[in-house]
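Colleague: sequence-free structure coming up:
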């Protein structure tokens, strides 16, 4: 059994901490800074950090990698991108890796960056570590990819099993749901989720992980095929009709300035 906990970092990042009690081995996902992980190791003697998983090259996801690697000897896994230093195993789409006795499939999901990857563990309880591609009720900004690339990446993730737990790396859920409600003001699932997450955040509770069933019901970026969304985005674009990638592009542009 592997336990997954969140280590807060910076203002709204999470470093995901995977723990295998039987071996007392650890893995972390996207350590933007080393201090939270080193503090955890100091407070829990006898544990060994064996693996560091990276989804993309942004500093708030890799800033702690080199320090952790030097301090622990952990193996670093990440996308095939020269901007990520100290990677021991550079990963490609479809490859399978073993971490803490769990098999993960690598999914290339470009859009936020050109080389972004996600890690999917297909089991009775599936897990998805998706970095900044899919957020709870939202998605990442397009820094290097095109709207079409990001839309296809999200569609790929949306096809995973609905029970999949979604471990993204930012606490953006509340602001994302406010946008989702602006897009679909008559969607009762969004209203329920907004009330729930508002209460959680007021109590200091994380909104993550999410799951794909919930995302399909409440995340506008996974709902570009809904008639009401297509019609609203067509009106915003000034066209009679637009294709699915254009629907996504209009949504992402609206969110960028929301």
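Modeller: Cool, got the structure. Just so it is clear, the model here is predicted, and its values are computed rather than measured. Residues are numbered from 1 along each chain as shown.
Colleague: alpha carbons only for contacts and neighbour counts from here, please
Modeller: OK.
Colleague: measure the residue nearest to residue 206 when sequence neighbours are not counted to residue 171 for me?
Modeller: In space, and not counting its chain neighbours, residue 206 is closest to residue 200: 6.8 Å by C-alpha to C-alpha, 6 or more residues apart in numbering. Distance from residue 200 to residue 171, counting by C-alpha to C-alpha, to the nearest Å: 12 Å.
Colleague: can you check residue 16 too?
Modeller: From residue 16 to residue 171 the distance is 13 Å (C-alpha to C-alpha).
Colleague: Equivalent analysis for residue 206, please.
Modeller: 7 Å.
Colleague: Tell me the secondary structure at residue 167.
Modeller: Three-state assignment for residue 167 (DSSP: H, G, I helix; E, B strand; the rest coil): strand.
Colleague: Enumerate the strands of the chain by residue range, in sequence order.
Modeller: For the chain, the strands defined by DSSP state E cover 3-9, 13-20, 25-29, 48-53, 75-79, 89-91, 96-99, 102-108, 117-121, 127-131, 134-135, 138-139, 165-168, 210-211.
Colleague: need the contact list for the nearest residue to residue 6 once chain neighbours are set aside.
Modeller: Closest residue in space to residue 6, ignoring its immediate chain neighbours: residue 16 at 4.8 Å, by C-alpha to C-alpha, 6+ apart. Taking C-alpha atoms under 8 Å, 6 or more residues apart in numbering, we find residue 16 in contact with 4-7, 28-30, 167, 169.
Colleague: how about 6 Å then?
Modeller: Residue 16 is in contact with 5-6, 28-29, counting by C-alpha atoms under 6 Å, 6 or more residues apart in numbering.
Colleague: A further structure is provided below for comparison with the first:
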């Protein structure tokens, strides 16, 4: 019998876990979903059950434990297929399919282009569902921020962000952490005269005060307010990243 047809939209559900992680459930057809970067298993399995969803896939962007920690338990419960970065395959628990830049991942009729964005980790990837205008970018791009350079260089991050900022501005970005308020505070030290940034800071401060999430966001917002996306070259990005590493 044929599998379920894809729904008209890729619906993304947020599962907050740990201190500030977001795991994403991407509902790609009625009763079917993929999990993106499961830090832990329990809350993810519970949310999927509450929503009446069967987990068919796990999409991992990189190897860090707070992105793959739930892989094996979720796979044991669901028999799902785990897809992750080829350059980090040995560090992705339970991986079934290793993918790299230019590969494609299909969830029914929804197809993601795999983008290599190594910088935060050496083999980091992102999943861009162009038809749905959705980007799962792990720890590469944050609202008004970017990932720490644990295994890559400023040049690597500059190239990675150049790839992402070239995507359509209406693309909704689903990163893996709620770092927005701290990022906004730092961004204001870099561009204190940026009116768009000041307005976004006020909005974010209000949202967090009400306990609301600030993710997803759009690439259009990052073009206007993200000091790393707005860096003119890798040297400037590197200076800003070093300053952010010590920002309190």
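Modeller: Good, I have the coordinates. Quantities reported herein were computed from a predicted structural model and do not represent experimental measurements.
Colleague: Quick TM-score on the pair, please.
Modeller: The TM-score (TM-score structural alignment, normalised by the length of the second structure) is 0.93; 237 aligned residues with a C-alpha RMSD of 1.0 Å.
Colleague: In the first structure, point out the residues matching the helix of greatest length in the second structure.
Modeller: Counting residues, the longest helix in the second structure under DSSP state H turns out to be helix 195-209. Using TM-score structural alignment, helix 195-209 of the second structure corresponds to residues 188-202 of the first structure.
Colleague: What lies in contact with that stretch?
Modeller: By C-alpha under 6 Å, 6+ apart, stretch 188-202 of the first structure touches 177, 218.
Colleague: Could I get the buried residue list for it?
Modeller: 190-191, 193-194, 197-198 (16 or more other C-alpha atoms under 10 Å).
Colleague: again, but for stretch 245-258 of the first structure
Modeller: 245-252, 255.
Colleague: Then stretch 209-223 of the first structure?
Modeller: In stretch 209-223 of the first structure, counting by 16+ other C-alpha under 10 Å, buried: 209-212, 214-223.
Colleague: Quote the end-to-end distance of it.
Modeller: From its first residue to its last, stretch 209-223 of the first structure covers 20 Å (C-alpha to C-alpha).
Colleague: residues making contact with that stretch?
Modeller: By C-alpha under 6 Å, 6+ apart, stretch 209-223 of the first structure touches 137-138, 162, 164-167, 180, 190.
Colleague: returning to what we had before: from the buried residues of stretch 245-258 of the first structure, which land in helices?
Modeller: Using DSSP H, the members of these that fall in helices are 245-252, 255.
Colleague: Now tabulate the residues you listed in a markdown table and tack on distance to residue 101 of the first structure.
Modeller: Output for those, formatted as a markdown table (distance: C-alpha to C-alpha, whole Å):
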| residue | distance to residue 101 of the first structure |
| --- | --- |
| 245 | 38 |
| 246 | 41 |
| 247 | 41 |
| 248 | 37 |
| 249 | 39 |
| 250 | 42 |
| 251 | 39 |
| 252 | 38 |
| 255 | 39 |
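Colleague: Mind picking the one among the residues you listed that's closest to residue 133 of the first structure?
Modeller: Taking C-alpha to C-alpha as the measure, residue 133 of the first structure sits nearest to residue 252 out of those, at 12.4 Å.
Colleague: so what's the closest one closest to, chain neighbours aside?
Modeller: Closest residue in space to residue 252 of the first structure, ignoring its immediate chain neighbours: residue 141 at 7.4 Å, by C-alpha to C-alpha, 6+ apart.
Colleague: Alignment lookup: residue 137 of the first structure to the second structure.
Modeller: Per TM-score structural alignment, residue 137 of the first structure is aligned with residue 144.
Colleague: From one end of stretch 45-54 of the first structure to the other, what's the distance?
Modeller: 25 Å.
Colleague: List the buried residues for it?
Modeller: Quick answer for stretch 45-54 of the first structure (16+ other C-alpha under 10 Å): 47-54.
Colleague: what's the answer for stretch 176-189 of the second structure, then?
Modeller: 176-188.
Colleague: Mind putting those residues into JSON lines with distance to residue 156 of the second structure?
Modeller: As requested, those are exported to JSON lines (distance: C-alpha to C-alpha, whole Å):
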{"residue": "176", "distance to residue 156 of the second structure": "20"}
{"residue": "177", "distance to residue 156 of the second structure": "21"}
{"residue": "178", "distance to residue 156 of the second structure": "23"}
{"residue": "179", "distance to residue 156 of the second structure": "21"}
{"residue": "180", "distance to residue 156 of the second structure": "22"}
{"residue": "181", "distance to residue 156 of the second structure": "25"}
{"residue": "182", "distance to residue 156 of the second structure": "23"}
{"residue": "183", "distance to residue 156 of the second structure": "20"}
{"residue": "184", "distance to residue 156 of the second structure": "23"}
{"residue": "185", "distance to residue 156 of the second structure": "25"}
{"residue": "186", "distance to residue 156 of the second structure": "22"}
{"residue": "187", "distance to residue 156 of the second structure": "21"}
{"residue": "188", "distance to residue 156 of the second structure": "24"}
